[in-house]
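> Starting from these lines, generate the structure:
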Amino acid sequence: MSVTTSLTAADLAAIDARLTATDDLLRTAYPGDDGSRQPVHTVYVPADRFTPELATVWRRTVRDAVDDAGGLDAVASLVGLHPTLAADVVPRVREKLAIEPIEDLRIDFEDGYGDHGDVAEDAEAMRAAKRITAAAGAGFAPPFIGIRFKSFEAATRARGIRTLDLFIGTLMENGGLPDGLALTLPKVSTVAQVEAAAEVMTVLERAHGLPHGRLRFEVQVETPQLVLGVYGSSPVAQLALAVPGRISGLHYGTYDYSAALGIAARYQSLEHPAADLAKGFMQLAVAGTGIRLSDGSTNILPVGRRTADAWRLHARLVRRSLERGFFQGWDLHPNQLVTRYLATYAFYREGWPEASERLRDALRGATGAVLDEPATVRALAGFVLRGVRCGAISVDEVAAATGIDEATLVALAHPPRHQEAS
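A predicted model of the protein is given here:
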């Protein structure tokens, strides 16, 4: 039996032509996440305090603090982990602190460093590059490492560009760029500043024979003007299309942003409603673009008499960020490492049994208590993959529970767009 349809081939061709621009936009602006590892935190240290042994120094510092508190089990209890969960998490965190206490390190030439004069900063920029090379050679370097250079505002623009130039040049002279190179552009207010940064990266790539796009950078969202522009639009939502492939992440700047809004110092926090609004804009802006998100920091440090309260606060804030889809944050002190990993590992270990069961059922076509859509299956795989990448879940556990290996897990969590649409 023949079926007659109302739309002709010419009608369908006309619709395809009308939507060509939309198809191109979805393909180029929203490629999705590439499936590579994202660190759970970024540690910031002033440039003049960075040494190749910094990760080892931080490991010893947090170990001493944990010992003073009665051990890792005592800290887990202090921050509210149930004994059963703590028994699962603590050995994993102990191993993490021993082998990889810092996942991402940013050597700071901005607020944490200040103005030391051009001669001193020139020397420090080159020294930082040489020390990164030394740290990598000695096995001390974190998986991700780089610098935060000064902003592209008029007063600091030339200095920031010169520091970046010297840093990249010295790395190239001393063996090349580390695989996990990370560069951070702070205090961004306009799209034009990001476009200028991308132009600088292009010039540096040409000068050093690097492939186009090798130098990517993070944008710090620290000004209200980037969230809501002067004409009512949202500049942060324009960034991905303005410099395709250049931006690796958006990092929320807790205190600069709060101060710019006039929030009293006592109430400046990454859980303030104003912070949540800004981060909501950030989350919407990068959805599907492959640009990662990072939450900000807390300046309540776990030292002295405030250690216990600060640990509780930090663990709660880390968990809060994870639940809201921000899988990375800033840490400013060695003692924050223990609560970063306790809270992060608890998040993944708590969710692992349900996630693995639902993922297994979905892969086998079984009908369980929850009927998951393909998008939710991707989210389940993404959750498990993040747990694997940070060390909270082992590859062997995934294989035993779901029957898949890490490569398959990556493919499930981050399928190409044409596969998603099919």
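
> drop to CA atoms for contacts and neighbour counts, all remaining ones
Will do.

> element containing the closest residue in space to Ala125 that isn't next to it in sequence?
Excluding the flanking residues, the one nearest Ala125 by CA to CA, 6 or more residues apart in numbering is Phe167, at 5.2 Å. Element membership of Phe167 [criterion: DSSP states H and E] is helix 157-173.

> Beyond that helix, next helix or strand please.
Next helix or strand after helix 157-173 toward the C-terminus (DSSP H and E): strand 181-185.

> That next one packs against which elements?
Contact analysis of strand 181-185 by 3 or more CA pairs under 8 Å, 6 or more residues apart in numbering; DSSP states H and E lists strand 144-148, strand 217-221 as its packing neighbours.

> For the one helix or strand Val57 maps to, buried residues please.
Per DSSP H and E, Val57 falls inside helix 54-68. Neighbour-count burial for helix 54-68 flags Leu54, Ala55, Thr56, Trp58, Arg59, Arg60, Thr61, Val62, Arg63, Ala65, Val66 (criterion: 16 or more other CA atoms under 10 Å).

> Identify all contacting residues around stretch 277-297.
29-34, 38, 41, 227, 236-238, 240, 247-254, 270, 321, 326-332 (CA atoms under 8 Å, 6 or more residues apart in numbering).

> And the contacts of stretch 360-369?
Stretch 360-369 is touched from outside by Arg358, Asp372, Val377, Ala401, Thr402, Gly403, with contacts defined as CA under 8 Å, 6+ apart.

> Check whether the closest residue in space to the last one that isn't next to it in sequence sits in a helix, strand or coil.
Distances taken as CA to CA, 6+ apart place Arg360 nearest to Gly403, at 7.8 Å, with adjacent residues excluded. With DSSP: H, G, I helix; E, B strand; the rest coil as the basis, Arg360 sits in helix.

> isn't the residue nearest to Ala125 right next to Arg131, touching?
No. Counting by CA atoms under 8 Å, Phe167 stays clear of Arg131, with 10.9 Å between them.

> now the other sequence, so there's something to compare against:
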Amino acid sequence: MPDDDHHPPGLTPKPVHVFYGGAHLYTPETPRKLARLARQALDTHAPDPAAFAEAFALGPDALERASRARDAVRRKLDASPIEDHRIDFEDGFGVRTDAEEDEAAEHAGRAIAETRRAAPADADAPRLGIRIRACHARTRARALRTLERCITALVRAADAPPPPGFVVTLPKVRTPSEVATLADELDRLDRDLAIPAPPGGDAPAIAIELLIETPPALARPGAIDAWIRAARGRARSLHLGPYDLLAALRVPGDEADLHHPFCDAARLAMLAEAAEHRLDVIDGPTKALPVGPGRPAIHQGWRRHAHDIRRSRSLGLHAGWDLHPNQLVSRHAANWLLADAAFDDAARRLRGFFQQAARASRVGERFDDASSAQTLITTVARALWCGARTEDAIEQAVGLPARTILTQPFEHIARTATPPSDPA
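So this is what the prediction gives:
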């Protein structure tokens, strides 16, 4: 869920992306294979700080920063390059016979069970989920059949509920009834397969993601809100489907871009509803992939991907889709570079906010900038999550322990903690 005044970001990183791949391609080896390909791309096309600086347009005078960034990206690619993985039974799967899709759904369920069995307590294991077909009249039966076969195979193979954070993505939503149909089917599967709610919460084990990619999202006031409510507590996030949205709005293909004005309008609508319902908002993919031939083409693709990530961040979206293993390099590079660039100013301002809040508390006044302070805390958290700063570096910069800053509400810290002194 998004961070706000009353919910500190915590120490556990939030996914910065969702990696999409066709269901016919997924095996328990897929995450490791994708990680290997991403490392190969980094080592081949940015083998040293100079090449990395060139790839991300850092300039020849930024070699020290490029070295730190490249080292951090390499560590990330070694440890946990994929943070959230979606097994796709829609566009990435294509047109199949019923028999082929039945087999793929059951295979995916067993593969998910095996993936989690190999690392049941691994905090770095990616979240997992599936995208089904739309719940329109023409594809509804097929979508629900795929869902049932995949979840049933998963639960039986694992002899356990779906893994933590498991989600079903519903594409091309047009009406609340489509979302309600999916929620009804998940309720039935919970009963039939005895899937319990996760401990410590009221939310069901299987969440729903809504793909915002049809004109009603923009044309009908309250449409997105109605879709969220139709999920009956299962909605976890809103995802932008930019290219289907633009096609539906008759934007020519050569003008279809992730940051087309129609996409920005959809983002603003999504962000407003997500803030109301405390959901995450996930951006769509960069269309131009970082593929060859040759290093210049790879670098151009990385720069375009990083540019899109920066622009999404400027609108308040901190995660997006990735479609190719080479994009794992630019995803984590852009994430590190943005967090590194934002940290010093955020930490300085946050230290000042804690000092001001402590003074206000001593004289019985209320500090009115708690929301701004909480936003800065989230900026600091992102630097920790991506490895741009350590907990010790955060404490030195802000003047309070990182665990205190990131796990307690700002106003509570201001009332109870010893305020930071001015930096030496």
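
> For Ile107 of structure 1, which of the helices and strands packed on strand 181-185 of structure 1 is the nearest?
Nearest to Ile107 of structure 1, of all those, is strand 144-148, at 4.5 Å by CA to CA.

> So what touches that closest one?
Residues outside strand 144-148 of structure 1 that contact it (CA under 8 Å, 6+ apart): 39, 103-110, 132, 178-186.

> Look up how far Arg117 of structure 2 lies from Asp283 of structure 2.
Going from Asp283 of structure 2 to Arg117 of structure 2 by CA to CA, to the nearest Å gives 30 Å.

> And the two? Which one has more around it.
Asp283 (25 against 14; other CA atoms under 10 Å).

> So what does the more buried one match up with in structure 1?
Alignment note (TM-score structural alignment): Asp283 of structure 2 maps to Asp295 of structure 1.

> what do you get for Pro204 of structure 2?
Using TM-score structural alignment as the criterion, Pro204 of structure 2 maps onto Gly213 of structure 1.

> Please apply the same query to Leu193 of structure 2.
If you follow Leu193 of structure 2 across to structure 1 using TM-score structural alignment, you land on His208.

> Burial check on that match, number of neighbours?
Counted with other CA under 10 Å, the neighbours of His208 of structure 1 add up to 13.

> whereabouts in structure 1 does the helix or strand where Thr378 of structure 2 lies align?
Under the criterion DSSP H and E, the helix or strand holding Thr378 of structure 2 is helix 370-385. The alignment of helix 370-385 of structure 2 onto structure 1 (TM-score structural alignment) spans residues 374-389.

> now do stretch 238-254 of structure 2
Aligning stretch 238-254 of structure 2 against structure 1 (TM-score structural alignment) gives residues 250-266.

> re earlier: same list (the buried residues of helix 54-68 of structure 1) but as CSV, adding distance to Asp118 of structure 1.
As requested, the buried residues of helix 54-68 of structure 1 are arranged in CSV below (distance: CA to CA, whole Å):
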residue, distance to Asp118 of structure 1
Leu54, 25
Ala55, 28
Thr56, 30
Trp58, 29
Arg59, 33
Arg60, 34
Thr61, 33
Val62, 35
Arg63, 37
Ala65, 38
Val66, 40
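
> which one among these gets closest to Ser151 of structure 1?
Leu54 (25.2 Å).

> corresponding residue for the closest one in structure 2?
By TM-score structural alignment, Leu54 of structure 1 lines up with Thr30.

> Could you tell me how many residues sit around the residue nearest to Ala242 of structure 1 when sequence neighbours are not counted?
Using CA to CA, 6+ apart and skipping residues adjacent in sequence, the residue nearest Ala242 of structure 1 is Glu195, 6.9 Å away. As a burial measure, Glu195 of structure 1 scores 15 neighbours (other CA under 10 Å).

> coming back round to it: for the helices and strands packed on strand 181-185 of structure 1, could you give me a markdown table that also reports distance to Leu72 of structure 1 and mean neighbour count?
As requested, those are exported to a markdown table (distance: least, CA to CA, whole Å; neighbours: other CA atoms under 10 Å):
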| stretch | distance to Leu72 of structure 1 | mean neighbour count |
| --- | --- | --- |
| strand 144-148 | 26 | 24 |
| strand 217-221 | 33 | 24 |
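
> need those in CSV with distance to Ala275 of structure 1, can you?
Below are those laid out as CSV (distance: least, CA to CA, whole Å):
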stretch, distance to Ala275 of structure 1
strand 144-148, 22
strand 217-221, 11
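
> Show me the one of these that comes nearest Glu354 of structure 1.
Of all these, strand 144-148 sits nearest to Glu354 of structure 1, with 30.8 Å by CA to CA.

> Read off where the closest one ends up in structure 2.
The aligned range for strand 144-148 of structure 1 is 127-131, by TM-score structural alignment.

> To what extent does that stretch diverge from structure 1 after superposition?
Stretch 127-131 of structure 2: mean distance to aligned residues in structure 1 after superposition is 0.8 Å, counting by mean CA distance after the TM-score superposition for structure 1.

> got the contact list for the spatially closest residue to Phe262 of structure 2 that is not a sequence neighbour?
Using CA to CA, 6+ apart and skipping the chain neighbours, the partner closest in space to Phe262 of structure 2 is Leu246 (7.2 Å). The neighbourhood of Leu246 of structure 2, defined by CA under 8 Å, 6+ apart, consists of Ala256, Phe262, Cys263.

> buried stuff in the host helix or strand of Leu246 of structure 2?
In the assignment (DSSP H and E), Leu246 of structure 2 maps to helix 242-248. Residues of helix 242-248 of structure 2 classed as buried by neighbour count (16+ other CA under 10 Å): Pro242, Tyr243, Asp244, Leu245, Leu246.
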